[in-house]
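Student: Compute the structure for the input listed below.
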Amino acid sequence: MQASDIIASARILLTDPDKVRWDDPTLLRWLNSGQRQICAVRPDAKSVRADLVLAAGVEQTVPANGWKFLSALHNVRSDGGRGRVITLVSRDELNAIDVSWPAATGQAEQKHYTVDEDNPRMFEVWPPSVGGNKLRINYAALPVDCAALSSDVDLSDVYEGPLVDWICYRAYGPDSDDTQDATRAATHLSAFMTALGVKSQSDAATAPKRK
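Tutor: Alright, predicted model coming up:
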């Protein structure tokens, strides 16, 4: 799915096929902001699974292209194979085990991890890492901007509709002095948020379930 496809669909709704009111660079800029907004609402829209080289200690940070840690799966052996599973626990649970857990001796294999919603790019591991060993993690990455109309959109095709609605929302502008434009903007923003919410419900309904 190319940026040109999304913008062409938006122009149909904007009734501006001849680019009289909005030029391509402007709509492309809004498409890129739409990608980022989708990822803000749905971090899984651009989730990445990777082997993270750990820093020494408990505090760990996702790669530079990531904005939110999602989960840790397992340790990665030195030969690249799957190691021990690592499980999510709360900070209170770690404190109950040992109030001095952040200062424990570093190990090459981690058993648990904990997260802090106030620091979305970071997570902590226990026991502390010796540094240099690896964990397989999931994290939410920032989408790559489309540099031109021929660029591929950095999200799944299922987000075509929300991207079109976002462009229309920005085009009509929530601060427009035109009452009709303001109404159109609100309608497209509502459609954008509804589509993402419906997708969340659909994902929950079709997620694998343990029986």
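Student: Could you use CA atoms for every contact and neighbour count after this?
Tutor: Fine.
Student: same for the longest helix anywhere in the chain, what does it pack against?
Tutor: Selection of the longest helix in the chain by residue count, based on DSSP state H, yields helix 179-206. Applying 3 or more CA pairs under 8 Å, 6 or more residues apart in numbering; DSSP states H and E, we find helix 179-206 packed against helix 160-172.
Student: Specify the angle between the helix it packs on and helix 179-206 in degrees.
Tutor: With axes from the mean of the first three to the mean of the last three CA atoms, to 10 degrees defining the directions, helix 160-172 sits at 160 degrees from helix 179-206.
Student: now helix 160-172, how far from the centre of its chain.
Tutor: Averaging C-alpha positions (CA atoms, centre = their mean, to the nearest Å) puts helix 160-172 19 Å from its chain's average.
Student: what's the residue nearest the centre of the chain in contact with, if anything?
Tutor: Central residue of the chain (CA atoms, centre = their mean): residue 43, 2.9 Å from the mean position. Residue 43 makes contact with 68, 140-141, according to CA atoms under 8 Å, 6 or more residues apart in numbering.
Student: elements contacting the longest strand along the chain?
Tutor: When the chain is parsed with DSSP state E, its longest strand is strand 66-76. Judged by 3+ CA pairs under 8 Å, 6+ apart, strand 66-76 is in contact with strand 82-85, strand 87-88, strand 122-129, strand 134-141.
Student: ok now the last one, how far from the chain's centre?
Tutor: Which is strand 134-141. Mean-position distance between strand 134-141 and its chain equals 12 Å (CA atoms, centre = their mean).
Student: Save the helices and strands packed on strand 66-76 as TSV, and put in mean neighbour count and distance to residue 165 too.
Tutor: Converted to TSV, the helices and strands packed on strand 66-76 look like this (neighbours: other CA atoms under 10 Å; distance: least, CA to CA, whole Å):
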stretch	mean neighbour count	distance to residue 165
strand 82-85	16	41
strand 87-88	15	37
strand 122-129	23	32
strand 134-141	22	22
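Student: Another for comparison:
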Amino acid sequence: MPHKAQPLNKKSTSRSSNAFSGVSCFFTCPRHRPRRRGTRWTDPELIRWVNDGLHAMMEMKPQAFSAVVAAPLVAGAEQTLAAAHYRLLDVPGSAVTRVAKNHLDAEDMGWEGGEESATLYHYCYDENTPRIFYVYPPVIAGTELRITAAVYPDEVTTDESEIPLPETYLPTIVDYLLFRAYGKHSKAQGNERRSTEAFTRFAGGMGVKATNLGQTSPNTTEVGS
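Tutor: Coordinates of the predicted model:
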């Protein structure tokens, strides 16, 4: 798992301070674990499912993992996000505005090879290449740009690990755990229904991917053509 970039504003997101918080019921609640700890669902299984759930949430609602970071740029117009970043969400502020790339191409097909500058005016983004964006004019290497990006969460490794999510999303990750746990024993009476219901709640909390793509892209609002 790549190292998480240091956010410029570390207080922008409230993270869970208690590992497994609502998920701790799997270790103590008689309804979920009637026998001794680890006999129905093992700790490694639960930890693996938490990480699977985090990855699913990242794809479905990347803004749950957003952070404002300083992105060092390479020379030229085309830029690639750092390995720790899943996708670009926004460029905050009003100094660097978003434009449609086809607009710049129509004005000057050779703009990407133009003179490099340390002052940026615009950026372009295409959902088909979520880890790539363009800056205008082409930039001098080493210039930094503040961006809002979805950052890969730290891996949960033990039942004492902090879940890297805002507390408002903890019920959602619990629903994912219930979906996987009941699904493992789907032949037991009622478990298939419980698994389906838990996944429905999880999906409802996240929304469908096709819808969220438009909600989390920098291209949500129209730009001039």
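Student: Work out the TM-score between the chains.
Tutor: Scored against TM-score structural alignment, normalised by the length of the first structure, the superposed chains reach a TM-score of 0.81; 192 aligned residues with a CA RMSD of 2.6 Å.
Student: can you put the helices and strands packed on strand 66-76 of the first structure in JSON lines and add distance to residue 196 of the first structure?
Tutor: JSON lines is the format used below for these (distance: least, CA to CA, whole Å):
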{"stretch": "strand 82-85", "distance to residue 196 of the first structure": "32"}
{"stretch": "strand 87-88", "distance to residue 196 of the first structure": "27"}
{"stretch": "strand 122-129", "distance to residue 196 of the first structure": "26"}
{"stretch": "strand 134-141", "distance to residue 196 of the first structure": "16"}
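Student: So for residue 53 of the first structure, which of those strands sits nearest?
Tutor: strand 134-141 (4.5 Å; CA to CA).
Student: Identify the residue range in the second structure corresponding to that closest one.
Tutor: The aligned range for strand 134-141 of the first structure in the second structure is 144-151, by TM-score structural alignment.
Student: aligned partner of residue 73 of the second structure in the first structure?
Tutor: In the first structure, residue 73 of the second structure lands on residue 54 (TM-score structural alignment).
Student: ok now do its match, which residues does it touch?
Tutor: 60, 129, 131-135.
Student: hang on, the earlier thing: just the buried residues of the longest helix of the first structure, please?
Tutor: 181-186, 188-189, 191-193, 195-196 (16 or more other CA atoms under 10 Å).
Student: likewise stretch 61-76 of the second structure?
Tutor: For stretch 61-76 of the second structure, the neighbour count (16+ other CA under 10 Å) marks 61-71, 73-74, 76 as buried.
Student: Tell me the gap between it and the middle of its chain.
Tutor: 11 Å.
Student: closest to residue 147 of the first structure among the buried residues of helix 179-206 of the first structure?
Tutor: residue 192 (23.0 Å).
Student: counterpart of that closest one in the second structure?
Tutor: By TM-score structural alignment, residue 192 of the first structure lines up with residue 202.
Student: quick one: contacts for its match?
Tutor: Going by CA under 8 Å, 6+ apart, residue 202 of the second structure touches 172-173, 175-176.
Student: For residue 1 of the first structure, see how far away the equivalent of residue 23 of the second structure over in the first structure is.
Tutor: In the first structure, the residue paired with residue 23 of the second structure according to TM-score structural alignment is residue 7. From residue 7 of the first structure across to residue 1 of the first structure, the span is 11 Å (CA to CA, to the nearest Å).
Student: who has more neighbours, those two?
Tutor: Taking neighbours as other CA atoms under 10 Å, residue 7 of the first structure and residue 1 compare with residue 7 leading, 21 against 14.
Student: Identify the residue spatially nearest to that one, adjacent ones excluded.
Tutor: Closest residue to residue 7 of the first structure apart from its sequence neighbours, by CA to CA, 6 or more residues apart in numbering: residue 27 at 6.7 Å.
Student: tell me the angle the helix or strand containing the one you found makes with helix 160-172.
Tutor: In this assignment (DSSP states H and E), residue 27 of the first structure forms part of helix 24-41. Relative orientation of helix 24-41 of the first structure and helix 160-172, computed by the same axes, to 10 degrees: 120 degrees.
Student: from memory residue 160 of the first structure sits against residue 8, does it?
Tutor: No. In this structure, residue 160 of the first structure is not within contact of residue 8 by CA atoms under 8 Å, at 11.4 Å.
Student: Would you mind finding the match for the residue nearest to the centre of the first structure in the second structure?
Tutor: So, by TM-score structural alignment, residue 43 of the first structure is matched to residue 62.
Student: what's the answer for residue 152 of the first structure, then?
Tutor: Taking TM-score structural alignment, residue 152 of the first structure has residue 162 as its aligned residue in the second structure.
Student: Am I right that its match sits in a helix?
Tutor: No. Secondary structure of residue 162 of the second structure (DSSP: H, G, I helix; E, B strand; the rest coil): coil, not part of a helix.
Student: The closest residue to it other than its chain neighbours: how many residues sit nearby?
Tutor: Spatially, and ignoring its direct neighbours in sequence, residue 162 of the second structure is nearest to residue 19 (4.3 Å; CA to CA, 6+ apart). Counted by other CA under 10 Å, the residues lying close to residue 19 of the second structure total 16.
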